[in-house]
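[1] give the three-dimensional model of this entry:
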Amino acid sequence: MIEASHLSKSFRLRAGKKDSGSAIRNLLRPRSMIKEAVRDVSFTIGQGEFTGFIGPNGAGKSTTIKMLSGILHPTSGEVRLSGINPHRRRREAARSLGVLFGQRTQLWWDLPLKDSFEVLGAMYSMEETRRIRRVQELDDLLRLGEFMDTPVRKLSLGQRMRGDLAAALLHEPSILILDEPTIGLDASAKRDIRSLLRSVNEELGTTILLTTHDMDDIEQLCSRVLVITEGTLHYDGSLDGLRSRIGMPAQIEATFRTLEQANAAWAHLQGAGADSFGGKQLQERTIIVECSLEQRSFMNILRELETFGELEDARMREAAFEEAVHRLYPDARPAKA
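    The predicted model follows:
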């Protein structure tokens, strides 16, 4: 369980005028200002929940994650991980917590992956038999065997992320905090990582908090989502509730086998089907429509269009994450985290 109670974090920043001689004045008589990165954030994540934590750049996500994991001390408020305060009982809390930062690795660059696990096992005071058993379990789950003897610097990004995920899970934590675990990965590697995270949550019962800018990660993995902007928690609820609140507009492109079929479908959309969609375009054999996924599912729209002929191609483009959050809070001017 993750408990955040009235978390706030402020930073003291150096402030000064930028003019001739300002560098010397700032050095002799430095001035500062207080910047609030997170303000009064509270939530509780139950055992076994898979929760997404999203918001625009600079909204306070990373600052909150660092407070939850014990890296940053809150200015006010309290964190508890399985009942333990990570700022007061750091070592004890670390045994129940695994952390993965997508842009940083906890693996040793020049060592084979298996050697990194040995070092990490020693850091967590794991008995050798327990570590060997755990590595085998993670190998079965994450398919590490093919590159276990490969130096980390020679791994692909997808392989390294699997190795980092195994490293975060090595000591059998009950809580896993992930910061952008799919950043920079190609579509295939993202699909693999999502599948692995789903297995970790369902098969091991691990509580997972995921921060990401990729809405596909949220939609495919999370049953609950937290939205933070300007350092304040603005939404805590289901993904369906979030869709309802922001509309989640999507653009659907459907290409028919013949021009006649496309024209027939277009005529339908201009008439009886007009109320179901927003913007509509016809480009030769391709119809482009905009709609809310809360009102109409992608498959239902395709079934409706297929009544007018065979589709050669169909694709859906959801609104970019930043655009969706901007629609929810158009006046938000995020504080830098």
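
[2] every contact and neighbour count from this point should use C-alpha atoms.
    Will do.

[3] the residue nearest the centre of the chain: what's it in contact with?
    Nearest to the mean C-alpha position of the chain, by C-alpha atoms, centre = their mean, lies T212 at 2.2 Å. The contact partners of T212, by C-alpha atoms under 8 Å, 6 or more residues apart in numbering, come to 52-54, 179-181, 218.

[4] swap in 10 Å and give it another go.
    Contacts for T212 (C-alpha atoms under 10 Å, 6 or more residues apart in numbering) come out as 52-56, 61, 102, 178-183, 218, 321.

[5] now A264
    305, 307-309.

[6] and V152, by the same measure?
    With C-alpha under 10 Å, 6+ apart, V152 has these contacts: 105, 107-116, 159-160, 163-164.

[7] among the contacts of A264, who's most crowded?
    L305 (23 neighbours; other C-alpha atoms under 10 Å).

[8] in strands only, show me the contacts of T212.
    Using DSSP state E, the members of the contacts of T212 that fall in strands are 52-54, 178-179.

[9] circling back: tabulate the contacts of A264 (CSV), appending distance to T129.
    As requested, the contacts of A264 are arranged in CSV below (distance: C-alpha to C-alpha, whole Å):
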residue, distance to T129
L305, 59
T307, 62
F308, 64
G309, 62
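
[10] one more to line up against the first:
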Amino acid sequence: MIEMKDLRKEFTVRVKTGRFRREKRLLAAVDGVSLAIAAGEMVGYIGPNGAGKSTTLKMLTGVLSPSGGEVSVCGLSPVPQRTRLALRIGVVFGQRSQLWWDLPLRESFGLLRHVYRVPAADHESRLRRCRDLLDLDAFMDTPVRQLSLGQRMRGELTAALLHGPEVLFLDEPTIGLDVVSKQAVRSFLGELGQAGDTTLVLTTHDLADIERLCRRLVVIDHGRVVHDGTIEDLHSRYGSRRRLVADLEAPLPPDFALPGATLLAAEADGHRVTFALESIAAGAAVAALVTAAPVRDLSVVEPEIEDVVARLYTDSR
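    Coordinates of the predicted model:
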């Protein structure tokens, strides 16, 4: 559905070289990205600020022309076939709107039906589904300028899907949303992805979105792909570890050892211990701990993906 081969985008910038002099230099925002995304995939595309995420999306949607390499979306070349491509993709940018500011949401949706030449029956069917899943009915007749950010984002998602796109590009779709709105958007996107009818490419700084929605994770830094695989692969590659935290009735014996784990902390005079689980399964670790000392409470803490990605960024520099 999406294919990039050695995709590049360079910008000319002026750099100060003296008190009154500047010289032109080329800055590679995207530096040789090669990816293939199959139909129906949900892919997280992440990276630090300035990594090249938004620039990549702009080339995929035909907004920017590549400086080099090849790119195709839905079998089309984005820039020369931009008009045809627009009928087959949907785009949601967290900081931009495709809705009419002074019109009620319902009328914006009606106008988009005519823009994309969608048959009335198809439009009504898709709109009904979005209304149900995103709970739009309470503000369908409210002008867009009066909607909260969460309400407007739900409207933006609906607007991007009313023409039945094959690919949906999402750039920071939950930025600035409250907890309730984030949950509504994530649930909707999860159901959309599970249906398998739409290919989703998601860029975000909220890694909780990636963990809950995307099986595949592509990490870009300085314009280059530094990881392409599952989140589990990322954890494994960069050494993230689950932690076993236990509150004990009595301290562990002085000679206690837990093979395949490392003791990270012993607090409250040894009544609270934390182990990093490396090559031992959580169940085996719990069994060994319970045998050695009476346990009040215990929990297995999953590694934070933020820590893993931060380590990846550091290693890639």
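
[11] which ones among the contacts of A264 of the first structure lie within helices?
    L305 (DSSP state H).

[12] what is the nearest of the contacts of A264 of the first structure to L259 of the first structure?
    G309 (10.0 Å; C-alpha to C-alpha).

[13] now do the helices in the stretch 151-300 of the first structure.
    Ranges of helices within the stretch 151-300 of the first structure are 157-169, 187-204, 215-221, 239-246, 259-270, 298-306, based on DSSP state H, counting those that start in this stretch.

[14] tell me which element the closest residue to E3 of the first structure other than its chain neighbours falls in.
    Among residues not flanking E3 of the first structure along the chain, T44 sits closest, at 4.5 Å (C-alpha to C-alpha, 6 or more residues apart in numbering). Using DSSP states H and E, T44 of the first structure maps to strand 31-45.

[15] matching residues in the second structure for that strand?
    Aligned by TM-score structural alignment, strand 31-45 of the first structure falls on residues 23-37 of the second structure.

[16] in that stretch, what counts as buried?
    Neighbour counts over stretch 23-37 of the second structure (16 or more other C-alpha atoms under 10 Å) mark 28-34, 37 as buried.

[17] would you turn these into CSV with distance to A265 of the second structure?
    Output for the buried residues of stretch 23-37 of the second structure, formatted as CSV (distance: C-alpha to C-alpha, whole Å):
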residue, distance to A265 of the second structure
A28, 45
A29, 43
V30, 43
D31, 43
G32, 44
V33, 42
S34, 43
I37, 43
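
[18] and of those residues, the nearest to S72 of the second structure?
    Using C-alpha to C-alpha, the buried residues of stretch 23-37 of the second structure come closest to S72 of the second structure at I37, 10.6 Å.

[19] now for the closest residue to the closest one other than its chain neighbours, how many residues are close by?
    Taking C-alpha to C-alpha, 6+ apart, and ignoring the residues beside it in sequence, I37 of the second structure has I2 as its nearest neighbour in space, at 5.0 Å. When neighbours are defined as other C-alpha under 10 Å, I2 of the second structure has 18 of them.

[20] who's in contact with F117 of the first structure?
    Counting by C-alpha under 10 Å, 6+ apart, F117 of the first structure has contacts 107-108, 111, 123, 131-132, 134-135, 148, 163-164, 166-167, 170.

[21] find the nearest non-adjacent residue to V273 of the second structure, please.
    A266 is the one closest to V273 of the second structure (C-alpha to C-alpha, 6+ apart), at 4.5 Å.

[22] please tell me I have it right and the one you found contacts F275.
    Yes: contact status for A266 of the second structure versus F275: in contact at 9.1 Å, counting by C-alpha atoms under 10 Å.

[23] list the contacts for the aligned residue in the second structure for L176 of the first structure?
    Under the alignment (TM-score structural alignment), L176 of the first structure maps onto L168 of the second structure. The contact partners of L168 of the second structure, by C-alpha under 10 Å, 6+ apart, come to 42, 88-92, 157, 160-161, 198-202.

[24] now swap in I24 of the first structure and tell me
    P30.

[25] ok, V179 of the second structure - how many residues close by?
    V179 of the second structure: 10 neighbours (other C-alpha under 10 Å).

[26] distance of it relative to V185 of the second structure?
    Remark: distance between V179 of the second structure and V185 of the second structure (C-alpha to C-alpha, to the nearest Å) = 10 Å.

[27] which residues are in contact with both of the two?
    G150.

[28] which one among the contacts of A264 of the first structure gets closest to S297 of the first structure?
    Looking across these and measuring by C-alpha to C-alpha, the closest to S297 of the first structure is L305, at 12.7 Å.

[29] isn't the closest one up against F256?
    Yes: counting by C-alpha under 10 Å, L305 of the first structure touches F256, with 9.0 Å between them.

[30] what touches both of the two?
    Residues within reach of L305 of the first structure and of F256 at once, by C-alpha under 10 Å, 6+ apart, are 262, 265, 287, 311.

[31] who's in contact with the spatially closest residue to R14 of the second structure that is not a sequence neighbour?
    Excluding the flanking residues, the one nearest R14 of the second structure by C-alpha to C-alpha, 6+ apart is K24, at 4.6 Å. Residues in contact with K24 of the second structure (C-alpha under 10 Å, 6+ apart) are 11-17.

[32] among the residues you listed, which are located in helices?
    Going by DSSP H, the helices hold none of these.

[33] among the residues you listed, which are in strands?
    Of these, the ones assigned to strands by DSSP E are 11-16.
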